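Novice: what follows is a predicted protein model with its sequence.
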Amino acid sequence: MAADYTAARVNMIEGQIRPNKVTDPFVVEAFLAIPRERFVPEALAGVAYVDEDVPVAPGRYLMEPMVLARLVQELSLTRADKVLAVGVATGYAAAIMAEMAGSVVALESDPALVEAARKALAGVAGVAVVQGDLAAGHAAKAPYGAILIDGSVPEVPASLLDQLPEGGRLVAVVINAAGLGEARYYRKVGGVVSHRILFDAAVRPLPGFERRAEFVF
């Protein structure tokens, strides 16, 4: 008997996403519309909707649905937005945001995952999968009204913040000095980027980011 993934999506919404402060109906509808099982290895399709990060390749994961949903909600996407999704792996977050934004540039560094993302995203309108250095972003199509980093990082590099226009926003899970993950919201106003902490979040690290050496006084 085939698995009932439609029921699994509804259970994800009602059991994970709605109870965790995700109230935007457009975000809920996007998560309901996109088949998460299509973005994981076939052998893991049965656990695609668990409340955990799901491995899709060595060292790479789909972010936990609740955390991803809250990050996407903070971006308040509209059809006027061009979005950069950084480190998309197989492309699930890009597909979700394509339901709400005007267009999505899905950046991935791993060639095998680029191919997997293109396959999984076939038929999803408005998404372009590109290969490149994650920390560098994709300046060729900048600026982006919204940027999402699809995994935790030790810091958000200036190269990504520089690809925001005035009023642009970025969300990411950043590992703080204590080694804990903080979901953060960044916004550029008056040419200056500031941020605020949204909530605590434990998600898997995204390769390709390194913390700069800093002097401690």
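Specialist: Cool, got the structure. Just so it is clear, the structure is predicted and the values come from calculations on it, not from any experiment.

Novice: from here on, just use CA atoms for contacts and neighbour counts.
Specialist: Noted.

Novice: now residue 167: closest residue in space that isn't a chain neighbour?
Specialist: Spatial nearest neighbour of residue 167, chain neighbours left out: residue 188 (5.1 Å); criterion: C-alpha to C-alpha, 6 or more residues apart in numbering.

Novice: can you show me the helices along the chain?
Specialist: For the chain, the helices defined by DSSP state H occupy 5-12, 25-33, 65-75, 92-98, 111-120, 158-161.

Novice: and the longest one, what does it pack onto?
Specialist: Based on contacts counted as 3 or more C-alpha pairs under 8 Å, 6 or more residues apart in numbering; DSSP states H and E, the elements that helix 65-75 packs against are helix 25-33, strand 146-153, strand 169-175.

Novice: can you state the direction angle for the first one and helix 5-12?
Specialist: It refers to helix 25-33. Put simply, helix 25-33 runs at 140 degrees to helix 5-12, going by axes from the mean of the first three to the mean of the last three C-alpha atoms, to 10 degrees.

Novice: and helix 25-33, what other elements does it pack with?
Specialist: helix 5-12, helix 65-75, helix 92-98.

Novice: let's see 7 Å
Specialist: In terms of contacts (3 or more C-alpha pairs under 7 Å, 6 or more residues apart in numbering; DSSP states H and E), helix 25-33 is packed against no helix or strand at all.

Novice: structure B:
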Amino acid sequence: MDYQIARHNMVENQVRTNKVTDPLVIAAMEEVPRELFLPEGKRGIAYVDEDIPVGNGRYAMEPMVIARMMQSAEIARSDVALVIGAGYGYTGAVLSRVAETVVAVESDKEMASIAEKTFQAHSYDNVIVVEGNLAEGYAKQSPYNVIVFDGAVAEVPANILDQLSEGGRLLVVVRAPGKVGVARLYERENGVVGHRDLFDANIPYLPGFEPAESFVF
């Protein structure tokens, strides 16, 4: 399989056709080999336009969703970004081509180790993988200019919103039970965090961020 051709076709047919025009985002999607950030048995489907299951309840998020959220974040070359749910590292890798530094938090020890080794082997020197509880983010290096969740959530924890800098942007797909998910942009302005909805995106939940079970009487 010619991954370079597949990657170019992904950008042309999935990214550009879904309202992504930011040249930095498009260049990042063209550059980063998605197949490197998947388990070996999944590499043949690296460029399909869907979320790819990678084990342990985790998914590699659909490239179009990543690209549209990055464009909405208006990432600057000087920005420091946080990824909640590094997985095997693809979202962090794409962000690293646009932002100055990326911190990627991962709770799965094996995934964190593989992502770190992949970053090192392919000279993604501005990405740091941290093993830890996803729901806690990584306050030690906060505040962040950009925070991206690599999966859907029922709601965004307040403690992660607290890790946004002034002017910071948080991108996440929020899914209420039984409803279609929506990509949402949170922004901190004058110390207050507000949000607006961007587009529909029905991606899987990030483990640990599912809706709380409710009892029916």
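Specialist: In hand now; what should we look at? Owing to the predicted nature of the structure, the values given are computational and were not obtained by experimental measurement.

Novice: need the TM-score between these chains.
Specialist: Here the superposed chains carry a TM-score of 0.94, computed using TM-score structural alignment, normalised by the length of the first structure; 212 aligned residues with a C-alpha RMSD of 1.4 Å.

Novice: returning to what we had before: of the helices and strands packed on helix 65-75 of the first structure, which is nearest residue 85 of the first structure?
Specialist: strand 146-153 (5.0 Å; C-alpha to C-alpha).

Novice: now the closest one on the second structure. Mean distance?
Specialist: Superposing on the second structure and averaging over aligned pairs (mean C-alpha distance after the TM-score superposition for the first structure), strand 146-153 of the first structure comes out at 0.3 Å.

Novice: please identify the buried residues of that strand?
Specialist: By neighbour count with 16 or more other C-alpha atoms under 10 Å, strand 146-153 of the first structure contains the buried residues 146, 147, 148, 149, 150, 151, 152, 153.

Novice: contacting residues around the fourth one?
Specialist: With contact set as C-alpha atoms under 7 Å, 6 or more residues apart in numbering, residue 149 of the first structure has these partners: 85, 86, 87, 171, 172.

Novice: rerun that using 8 Å as the cut-off
Specialist: Contacts here follow C-alpha atoms under 8 Å, 6 or more residues apart in numbering; on that basis residue 149 of the first structure touches 85, 86, 87, 170, 171, 172, 173.

Novice: go on, the first one?
Specialist: Contacts here follow C-alpha under 8 Å, 6+ apart; on that basis residue 146 of the first structure touches 75, 77, 81, 82, 83, 84, 164, 168, 169, 170.

Novice: how far away is the first one from residue 133 of the first structure?
Specialist: Spelled out, that is residue 75 of the first structure. According to C-alpha to C-alpha, to the nearest Å, residue 75 of the first structure and residue 133 of the first structure sit 23 Å apart.

Novice: and for the third one?
Specialist: For residue 81 of the first structure, the distance to residue 133 of the first structure (C-alpha to C-alpha) stands at 23 Å.

Novice: quick one, which of the two is more surrounded?
Specialist: Taking other C-alpha atoms under 10 Å, residue 81 of the first structure and residue 133 do not tie; residue 81 has more neighbours (20 against 16).

Novice: tell me the contacts of the residue nearest to residue 167 of the first structure?
Specialist: Taking C-alpha under 8 Å, 6+ apart, we find residue 188 of the first structure in contact with 164, 165, 166, 167, 168, 169, 194.

Novice: equivalent analysis for residue 91 of the second structure, please.
Specialist: 66, 83, 150.

Novice: still touching in the first structure? Go through these.
Specialist: For the contacts of residue 91 of the second structure, the aligned pairs still in contact in the first structure (both residues aligned by TM-score structural alignment, their matches' C-alpha atoms under 8 Å) are 66, 83, 150.

Novice: now those residues as JSON lines including distance to residue 46 of the second structure?
Specialist: What follows is these, written out as JSON lines (distance: C-alpha to C-alpha, whole Å):
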{"residue": "66", "distance to residue 46 of the second structure": "14"}
{"residue": "83", "distance to residue 46 of the second structure": "20"}
{"residue": "150", "distance to residue 46 of the second structure": "16"}
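
Novice: the residue in the second structure that residue 65 of the first structure lines up against and residue 132 of the second structure, how far apart?
Specialist: Aligned by TM-score structural alignment, residue 65 of the first structure pairs with residue 63 of the second structure. Residue 63 of the second structure is 25 Å from residue 132 of the second structure, where distance means C-alpha to C-alpha.

Novice: more neighbours: which of the two?
Specialist: residue 63 (23 against 18).

Novice: was I right about the more buried one contacting residue 15?
Specialist: Yes. Under the criterion of C-alpha atoms under 8 Å, residue 63 of the second structure makes contact with residue 15 at 7.4 Å.

Novice: not counting residues beside it along the chain, what's closest to the alignment partner in the second structure of residue 51 of the first structure?
Specialist: With TM-score structural alignment defining the correspondence, residue 51 of the first structure maps onto residue 49 in the second structure. Leaving aside its chain neighbours, residue 49 of the second structure sits nearest to residue 62 (6.0 Å; criterion: C-alpha to C-alpha, 6+ apart).

Novice: also residue 135 of the first structure?
Specialist: residue 209 (6.0 Å).

Novice: that neighbour is in contact with residue 154, isn't it?
Specialist: Yes. Residue 209 of the first structure lies in contact with residue 154 (C-alpha under 8 Å); the separation is 7.0 Å.
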